[in-house]
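**Q** I would like to see how this sequence folds:
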Amino acid sequence: MEPLEPERRVIDAAEALARTLGESDNHTVAAATMDIDGNIHQAVNVYHFNGGPCAELVALGVAATAGAKQLLTIAAAGDRGRGLIPPCGRCRQVLLDHHPDILVAVPAESGPVVRPVRKLLPDTYFFPDANGRRIVRFNKRYHDPVMSGEKTTTIRWDDPIAVGPATFVFEDHPDFAHAEGEILSVERVRLIDLDPDHAAGLQSHYPSMPKDAELSRVTFRLSPS
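**A** Purely as a prediction, here's the structure:
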């Protein structure tokens, strides 16, 4: 996915911090992560032969120290002009367990892209005791219908959503709006069984979705204030 403006800010922050490194081989990678309130937290790695922490893991600790409970996006960049770099396997597993819906910035031929962390770890083991709270993303245009209770269902493709508590985040919202809620049910439906206009809208949103796709109809509600 192409980064939205907030995600580009995270990438820029990681790369800017990385450009200040290079004097010490003990700190060679910078990371930045954004929480659901739009705050950016930065950190660098601590290299050591016995397995010092990567910049991404230090950034998780920095964010937690600042009181951030849920993170939206993370990016890492290398010193000496290496630019954006993907996370190692250990970091991917930690991110998946602690922040299962975080978007990770990685380099691509066309430039930076963001991917759900689960896409970086297909068929992985998931550590259930981490208790990472789920995030469900909505386009910002759905903010008012969701908040008013007018919209209580959404249909998703290739977006595993589980029944239980979740935080609803409105992507690219100028105020980083989000709300606590609950996923009530997840029902499997087929694209070919939907109303043609609805199906056409989904195909526009998911251009790579096959015509015989299986989808999830998700029913949700906001938590009482």
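
**Q** hey, let's count contacts and neighbours off CA atoms from now on
**A** Fine.

**Q** E187 contacts E214, doesn't it?
**A** No. Counting by C-alpha atoms under 8 Å, E187 does not reach E214; the two are 10.2 Å apart.

**Q** Can you get me a residue count around A130?
**A** A count of neighbours around A130, defined by other C-alpha atoms under 10 Å, yields 13.

**Q** pretty sure it is touching D97, no?
**A** Yes. Using C-alpha under 8 Å, A130 is in contact with D97, at 5.7 Å.

**Q** Assign a three-state SS to V136, would you?
**A** Using DSSP: H, G, I helix; E, B strand; the rest coil, the structure places V136 in strand.

**Q** Quickly note the distance from it to E56.
**A** V136 sits 22 Å away from E56, going by C-alpha to C-alpha, to the nearest Å.

**Q** Neighbour count: the two, which is higher?
**A** Set V136 next to E56 and count neighbours by other C-alpha under 10 Å: E56 wins out with 28 against 19.

**Q** need the contact list for the more buried one.
**A** E56 makes contacts with A30, A31, A32, A43, V44, N45, I74, A75, A76, P87, C91, as judged by C-alpha atoms under 8 Å, 6 or more residues apart in numbering.

**Q** Please repeat the previous calculation with a cut-off of 7 Å.
**A** A31, A76, C91 (C-alpha atoms under 7 Å, 6 or more residues apart in numbering).

**Q** The strand or helix carrying it: which residues count as buried?
**A** Counting by DSSP states H and E, the element that carries E56 is helix 55-65. Within helix 55-65, the residues that qualify as buried are A55, E56, L57, V58, A59, L60, G61, V62, A63, counting by 16 or more other C-alpha atoms under 10 Å.

**Q** now the other sequence, so there's something to compare against:
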Amino acid sequence: MTTISAVDRERLIAAARSAAQHSYAPYSQFNVGSALLFADGAIVTGTNIENASYGLALCAETIAVGKAMEQGRRGGLVAVAVTGSGDGVVTPCGRCRQILFELAALGGTDPVIWSCGPDSVQEKTLSELLPDAFGPGSL
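**A** The predicted model follows:
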């Protein structure tokens, strides 16, 4: 795993918290923000976007990965921060874990995931959150 400085960790968490402020969550009132850190120091953020047809909602991590891909980023993912407006720690859902895995697999990385709550941060690697992942090598 890549060593990430305390400054970059705090910068990434702050970016996720800032992104959550732009959430569109009129149904759940649960605002989520995500920030992706790449090896070159770039940060790409995303926020959740709900829809009246609940199944069409988009998670913050999915938005961030889409933006990163649109920027031409294929790999180099070293860390992810996720935060939400609830009282507890927010971890990526199963779908987002899979989407993050696909991006990480393109660069052969196992990014650290900081799941943030208002007063605490849980640290795990993506492979700990999604063991035995299905990816490009599984086809």
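
**Q** re earlier: pick out whichever of E187 and E214 of structure 1 has more residues nearby.
**A** E214 (17 against 10).

**Q** Check the contact between that one and L202; I expect there is one.
**A** No. Using C-alpha atoms under 7 Å, E214 of structure 1 is not in contact with L202; the gap is 12.0 Å.

**Q** whereabouts in structure 2 does the strand ranked longest in structure 1 align?
**A** Counting residues, the longest strand found in structure 1 (DSSP state E) is strand 178-190. For strand 178-190 of structure 1, there is no aligned range in structure 2, judged by TM-score structural alignment.

**Q** What ranges does structure 1 have for its helices?
**A** Using DSSP state H, the helices assigned to structure 1 run over residues 5-18, 55-65, 89-98, 143-148, 196-205.

**Q** how much does the longest one stray from structure 2?
**A** Compared with structure 2 after fitting, helix 5-18 of structure 1 has a mean deviation of 1.4 Å; criterion: mean C-alpha distance after the TM-score superposition for structure 1.

**Q** What lies in contact with that helix?
**A** Taking C-alpha under 7 Å, 6+ apart as the rule, helix 5-18 of structure 1 contacts 29-34, 40, 73-79, 83-84, 172.

**Q** can you tell me which of those are in strands?
**A** Here DSSP E is the test, and the contacts of helix 5-18 of structure 1 give 29-34, 40, 73-78, 83-84 as lying in strands.

**Q** Of those residues, which is the nearest to M1 of structure 1?
**A** T73 (12.5 Å; C-alpha to C-alpha).

**Q** What is the equivalent residue in structure 2 for the closest one?
**A** So T73 of structure 1 corresponds to A79, using TM-score structural alignment.

**Q** That match against L36, yeah?
**A** Yes. Counting by C-alpha under 7 Å, L36 is a contact partner of A79 of structure 2 at 5.9 Å.

**Q** what do we get in structure 1 for V32 of structure 2?
**A** Looks like V32 of structure 2 aligns to V29 there (TM-score structural alignment).

**Q** closest one to P112 of structure 1 among the helices of structure 1?
**A** helix 5-18 (8.3 Å).

**Q** The match of V32 of structure 2: how many residues sit nearby?
**A** Counted with other C-alpha under 10 Å, V29 of structure 1 comes out at 30.

**Q** Spatially nearest residue to it (excluding sequence neighbours)?
**A** Nearest non-adjacent residue to V29 of structure 1, counting by C-alpha to C-alpha, 6 or more residues apart in numbering: G78, 4.5 Å away.

**Q** ok, N31 of structure 2 - contacts?
**A** Taking C-alpha under 7 Å, 6+ apart as the contact definition, N31 of structure 2 lies against A20, S23, A25, N48, G84, S85.

**Q** Equivalent analysis for V80 of structure 2, please.
**A** A35, L36, L37, P111, V112, I113, W114.

**Q** cutoff 10 Å now
**A** Going by C-alpha atoms under 10 Å, 6 or more residues apart in numbering, V80 of structure 2 touches 9, 12-13, 16, 34-38, 43-45, 61, 64, 92, 100, 111-115, 123, 125-126.

**Q** repeat for L95 of structure 1
**A** Per C-alpha under 10 Å, 6+ apart, neighbours of L95 of structure 1: 56-57, 60, 71, 74, 87, 89, 101-104, 117-118, 132.

**Q** what lines up against it once you look at structure 2?
**A** In structure 2, L95 of structure 1 lands on L100 (TM-score structural alignment).

**Q** Distance of that match relative to L77 of structure 2?
**A** 9 Å.
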